[in-house]
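Colleague: Quick one, structure for this:
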Amino acid sequence: MKLTFEYTWPYERMMNDLYVSECPFCKASNVLTSFKEEQLALAKEGVKQRLIMPCCHGKMTILNADDDYFYTDEKLRARP
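Modeller: Predicted coordinates:
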């Protein structure tokens, strides 16, 4: 599966916490996730992880991650 921009979502790390600037499902801003460092490390290795957004309980399946983006199995944004 080719991972393209539509299947990505940016995140930010502050101290040991991971935030998304906007929820892809309900559009809430500055959402503190419950995603742990261990989960991020596994995602960076290509181990599928599930992130449940605390604001609306939307579910994101993360196939991979880098230092800036989650790569998911569903389109989260429109093509630029």
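
Colleague: from here on, contacts and neighbour counts on C-alpha atoms
Modeller: OK.

Colleague: list the contacts for the residue nearest the centre of the chain?
Modeller: Geometric centre of the chain, nearest residue: F70, 4.2 Å, by C-alpha atoms, centre = their mean. Contact partners of F70, counting by C-alpha atoms under 8 Å, 6 or more residues apart in numbering, are T8, W9, P10, Y11, I62, L63, N64.

Colleague: how about this one, so we can line them up?
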Amino acid sequence: MIPFRNSLPYDIQMNEVYASACPFCKMSHVRLPLKPAEIKDLRGGFMKRAVVFPCCRTRLQLIDADDDYLLADRALRPD
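Modeller: Okay, here's the model as predicted:
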């Protein structure tokens, strides 16, 4: 189970990965530099991936994923 405070909701649209909002600058509908195949590799924690948000250039380490959320190595939301 993914801890809610470390999670980031995402969608896949037209073979691109979008976050509903940037957890750092609050910009909405941010396209992430990830491919859907990389999300499959993240599942189960087999691969880790650093992602830089294009809106504010903040780096985030992704360590796991499920069908709806990406799991980061740090808290992205208040408790």
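
Colleague: just to revisit the earlier point, among the contacts of F70 of structure 1, who's most crowded?
Modeller: Comparing these by number of neighbours (other C-alpha atoms under 10 Å), I62 comes first, having 25 neighbours.

Colleague: Check the contact between that residue and Q49; I expect there is one.
Modeller: Yes. Here I62 of structure 1 reaches Q49: they are 5.1 Å apart, a contact under C-alpha atoms under 8 Å.

Colleague: Where does the host helix or strand of L8 of structure 2 end up in structure 1?
Modeller: Here L8 of structure 2, judged by DSSP states H and E, is contained in strand 7-13. Mapping strand 7-13 of structure 2 onto structure 1 (TM-score structural alignment) gives residues 8-14.

Colleague: which secondary structure element contains R79 of structure 1?
Modeller: Using DSSP H and E, R79 of structure 1 sits within no helix or strand.

Colleague: rewinding a little: the residue nearest to the centre of structure 1 - that's part of a helix, no?
Modeller: No. Counting by DSSP: H, G, I helix; E, B strand; the rest coil, F70 of structure 1 is not part of a helix but strand.
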